[in-house]
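In: could you work out the structure for the sequence below:
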Amino acid sequence: MSVLEMKVPSPGESITEVEIATWLVKDGDYVEKDQPIAEVDSDKATLELPAEQSGVITLKAEEGDVVQVGQVVCLIDMDAAKPEGAAAPAAEAPKQEEAPKAAEPAKQEAPKPVAQPAAAAQTYATGAPSPAAKKILDEKGIDAGQVLGSGRDGRITKTDAELTAVPALGGNSLSATGSRSTTTTKLSVLRRKLAARLVSVKNETAMLTTFNEVDMSEIFRIRKQYKDEFAQKHGVGLGFMSFFTKAVTRALQMYPDVNASIDGDFKINYDFCDISIAVSGPKGLMVPVLRNAENMTFRAVEANIKNLADRVRDGKITVDEMTGGTFTVTNGGVFGSMLSTPIINPPQSAILGMHNIIQRPVAIDGQVVIRPMMYVAMSYDHRIIDGRESVGFLVAVKEGIDNPVEILMGGDERKALEL
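Out: You can find the predicted model right below:
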């Protein structure tokens, strides 16, 4: 009998464990070689696990189990014969007759209110509780207006308060109503790893954030004027990310310390700009990387971002596509964020946060005008980036966004857009 032990392959460098997200086959199924048999979650991506040989499979791990790289997760009996046809579906179990419902207990009638005597002429004391009565009513959560006083001129006495019953639930009760259930679920490997990394960033870096604002008027004009022609020729939309990516790569080349990282006692500078783009996927935030973004055209940036974002949302992104990166751009504006302090994506030293665009009054040449404005934020590691570099970098980004034609497009917008 030839039995193959299938072990968890290494999804990528530095990944030591994965979680069995979904078994795509059942225990005892016959599988073909290279047939996907499971989806596993690492701290960076969801990957498919293909069968290494054909045969009958025996599962050795459950969905939700966290297993180590190299651990056996299933056995494949390679000597087992392939079944000639699909097994007949199991006969449907007869429906059980619904058990007769237990007779509901008779509802207890609420006590009928006792008829009250006709009210006497009211005075300032009518319905007012004595200090002792007020204390008791407050402790019971009863409003004095609900109590009929038996004291002189209708005043509420201590005895009246003591004899007044606490209202049943559903009346003027202060108790919470509605469902109060709780649900406990295990964090995925991706979420646990992300949580650990976020804590380490706060503990191991000197993170600061600097802010500025950009005027989106020119970009709005360019997109309105060329978006249809751009999409028709290139098959992809002209969005904001290409402008911000071009502005960021220009600023990184002007301020190389921002395009660097710390490794122990050493600083590593990069002569290329690999831009991580934060994308929200079904299993959390992913950061696929645009390699050598400094050499990309507007068309190339838009096409690559769309491809990577689609792969993230379809669960097809690979670890290699998210490894590396020298700087990150994240856009909280798509969720409505006006301002935030984005957290650094280690081992990078800085991140740019984009936000929503709001029509705001601004002063231009002594006149108040309405412009589409966006706040931008740059969080950075102060151990390696000084205030001068961080502020200068963000100002350089602002210059590119405020004046994209001259600074990002070389003065010729049609040529830059390859139209």
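In: rest of the way, CA atoms for contacts and neighbours
Out: OK.
In: which strand is the longest one in this protein?
Out: The longest strand of the chain (DSSP state E) is strand 367-381.
In: how about it: buried residues?
Out: By neighbour count on 16 or more other C-alpha atoms under 10 Å, the buried set for strand 367-381 is R371, P372, M373, M374, Y375, V376, A377, M378, S379, Y380, D381.
In: start and end of stretch 273-293, how far apart?
Out: 6 Å (C-alpha to C-alpha, to the nearest Å).
In: can you list contacts of it?
Out: Stretch 273-293 is contacted by residues 44-45, 190-191, 245-246, 249, 252, 259, 272, 294, 301, 304-305, 308-309, 312-313, 315, 317, 321-331 when judged by C-alpha atoms under 8 Å, 6 or more residues apart in numbering.
In: and these, which of them are buried?
Out: Buried subset of these (neighbour count, 16+ other C-alpha under 10 Å): 44-45, 190-191, 245-246, 249, 252, 259, 272, 294, 301, 304-305, 308-309, 312-313, 315, 317, 321-322, 324-331.
In: so which of the residues you listed are in helices?
Out: 190-191, 245-246, 249, 252, 301, 304-305, 308-309, 312-313 (DSSP state H).
In: would you map the helices across this protein?
Out: Here the chain has its helices, by DSSP H, at 131-140, 158-163, 189-204, 217-234, 241-254, 298-313, 387-402, 404-407, 413-416.
In: which strands and helices sit next to the last one?
Out: In this case it means helix 413-416. Packing partners of helix 413-416 (3 or more C-alpha pairs under 8 Å, 6 or more residues apart in numbering; DSSP states H and E): none among the helices and strands.
In: quick one: contacts for V312?
Out: In this structure, V312 makes contact with V279, S280, G281, M286, judged by C-alpha under 8 Å, 6+ apart.
In: one more, please, to line up against the first structure:
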Amino acid sequence: MIEIKVPELAESITEGTVASWLKQPGDHVEKGEAIVELETDKVNIEVPADESGTLEEQLAGEGDTVQVGQVIARLSSGSAGGTAVATKTKTEAATEAAPAPAETKTEEVGEAKKVERREEHVASPGKGPIATPAARKLARERGIDLSAVQTNDPIGRINVHDVSNHNATPAPKPEAPKAPVAAPQPVASGKDEERIKMTRRRQTIASRLVEVQQTAAMLTTFNEIDMTAVMALRKRRQEKFIKDNDVKLGFMSFFTKAAVAALKRMPYLNAEIQGNEIVLKKYYDIGIAVSAPDGLVVPVVREADRKNFGEIEKDIIHLADKARNNKLGLSDLTGGTFTITNGGVFGSLLSTPILNGPQVAILGMHTIQLRPIAIDAETIENRPMMYVALSYDHRIVDGREAVTFLKHIKDMIEDPEQLLFEA
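Out: All right, here's what the predicted structure looks like:
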């Protein structure tokens, strides 16, 4: 048998959830073909087969939490199956020529081997409950009496999943005096309710956002930017930019370059707190918040300070496409030093972005809207304006630094030629 184990996920991730089984018992699996999809705190990972074979057993159900290194499935080796056929053929050939006593001995040996293999997997009635070897091993490690473990298996066999559940919750389940929470039931007002279990990623997002608000001294400062100059520049250069880079020139590359320039002037916004120390980052890996089907993710544009506008736009498009198709890897999501989020794509006029811990600052962009702006004491013009917000951790970033940082962003976007002179 070939054991399929939960692979190493990441340094900080020790468990995942079985999102879906891509193969069912009895299905043939080729080497390298995905068997199961695991959902982790950050990304979904497909677990492939190391060898070809037939899926014999699933040891965890969809929605179950599994640990790194845990056996979650077993395959019968494809090569082993071929050997069995070859052996059978030889035996049949020998049977035709060999005397009857030898044939009887061959059958007895074969039957003994079958019984031996069966005993390896299932205990006899006199030896205790029926359980898989992995379940027995886990029960011994956790000091669990297998006779007390409940199972839903049709033949009463106990597997790893049953032992894990027994360890997590007591076997006896006293009936609650309150009404059972089974299927959604109409409330007294006559309205219907639907109860949906949160995905692992949504649970992680929720816990981390709450953690940030509880541990960081978060404040937000606001400003507004006249987008006239950037919009005019994009209009003039768009055709040539597409020809040279095969992507459109968007606003995000301008804000990314402006953010890098501002971070170099205000290094405490490109930092994090570790214990009683401040770690100033001398590199600029900018996270770009993307709305994915399972929740907000923040893939990272690496070394944004060393990339031109075309490279940044390509990176953002590539990462956003991977996010929407659940193809992001852990390397795409870790190590960011500063984050930019654009609620304007959904029509947000103004909002307060929450820090993406352990980072200490995040820039929020918003929708562009025509507003009457006083050009001087006598002139008012309709200008395309954008509100921007900077949320920051007041533990290490002072108000002066935060306001100055946002002012730098405003100045460079309103006069984008300044970006050409930034190192």
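In: R180 of the first structure: which of the ones in helices among the buried ones among the contacts of stretch 273-293 of the first structure is nearest?
Out: Comparing these against R180 of the first structure with C-alpha to C-alpha places R191 closest, at 25.7 Å.
In: what's the closest one aligned with over in the second structure?
Out: Aligned against the second structure by TM-score structural alignment, R191 of the first structure finds its counterpart in R202.
In: if I pick L208 of the first structure, what's in contact with it?
Out: L208 of the first structure makes contact with S379, Y380, D381, H382 under the criterion C-alpha under 8 Å, 6+ apart.
In: at 6 Å instead, please
Out: Counting by C-alpha atoms under 6 Å, 6 or more residues apart in numbering, L208 of the first structure touches S379, Y380.
In: swap in R324 of the second structure?
Out: With C-alpha under 6 Å, 6+ apart, R324 of the second structure has these contacts: A292.
In: tell me, how many residues neighbour A260 of the first structure?
Out: 22 (other C-alpha atoms under 10 Å).
In: the second structure: which residue goes with that one?
Out: Match for A260 of the first structure (TM-score structural alignment): A271.
In: touching, that match and V279? I think so.
Out: Yes. Applying C-alpha atoms under 6 Å, one finds A271 of the second structure in contact with V279, separated by 5.4 Å.
In: what touches both of these two?
Out: The contact sets of A271 of the second structure and V279 do not overlap (C-alpha under 6 Å, 6+ apart).
In: distance of the residue nearest the centre of the first structure relative to G239 of the first structure?
Out: Of all residues in the first structure, the one closest to the mean position by C-alpha atoms, centre = their mean is G284, 5.3 Å from it. Separation of G284 of the first structure from G239 of the first structure (C-alpha to C-alpha): 23 Å.
In: same check, this time on G387 of the first structure
Out: Relative to G239 of the first structure, G387 of the first structure is positioned 31 Å away (C-alpha to C-alpha).
In: who's in contact with the aligned residue in the second structure for G353 of the first structure?
Out: Correspondence of G353 of the first structure to the second structure, assessed by TM-score structural alignment: G364. Taking C-alpha under 6 Å, 6+ apart, we find G364 of the second structure in contact with I340, T341, N342, V388, A389.
In: K202 of the first structure versus the counterpart of the last one in the first structure, what's the distance?
Out: Yep, that's A389 of the second structure we're talking about. Counting by TM-score structural alignment, A389 of the second structure lines up with A377 in the first structure. The gap separating A377 of the first structure from K202 of the first structure is 17 Å, by C-alpha to C-alpha.
In: so for the longest helix along the second structure, what gets flagged as buried?
Out: For the second structure, the helix that runs over the most residues, judged by DSSP H, is helix 100-121. Neighbour counts over helix 100-121 of the second structure (16+ other C-alpha under 10 Å) mark E103 as buried.
In: the first structure: matching residues for that helix?
Out: Going by TM-score structural alignment: helix 100-121 of the second structure matches no residues.
In: immediately after that helix, which helix or strand?
Out: Using DSSP states H and E, the next helix or strand after helix 100-121 of the second structure towards the C-terminus is helix 133-142.
In: those strands in the stretch 1-150 of the second structure, which residues are they?
Out: 2-5, 15-21, 28-29, 34-39, 44-48, 53-58, 65-67, 71-77 (DSSP state E, counting those that start in this stretch).
In: any chance of the ones you listed in a markdown table, with distance to A232 of the second structure and mean neighbour count too?
Out: Output for the strands of the stretch 1-150 of the second structure, formatted as a markdown table (distance: least, C-alpha to C-alpha, whole Å; neighbours: other C-alpha atoms under 10 Å):
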| stretch | distance to A232 of the second structure | mean neighbour count |
| --- | --- | --- |
| strand 2-5 | 56 | 19 |
| strand 15-21 | 47 | 21 |
| strand 28-29 | 56 | 20 |
| strand 34-39 | 44 | 21 |
| strand 44-48 | 41 | 19 |
| strand 53-58 | 59 | 20 |
| strand 65-67 | 53 | 19 |
| strand 71-77 | 57 | 20 |
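In: do you know which of the ones you listed lies nearest A229 of the second structure?
Out: The closest of the strands of the stretch 1-150 of the second structure to A229 of the second structure is strand 44-48. By C-alpha to C-alpha, the value is 41.2 Å.
In: list of residues touching that closest one?
Out: G32, E33, A34, I35, V36, E37, L38.
In: and the gap between whatever residue of the first structure lines up with the third one and L49 of the first structure?
Out: Matched to the first structure by TM-score structural alignment, A34 of the second structure sits across from P36. P36 of the first structure sits at a distance of 6 Å from L49 of the first structure (criterion: C-alpha to C-alpha).
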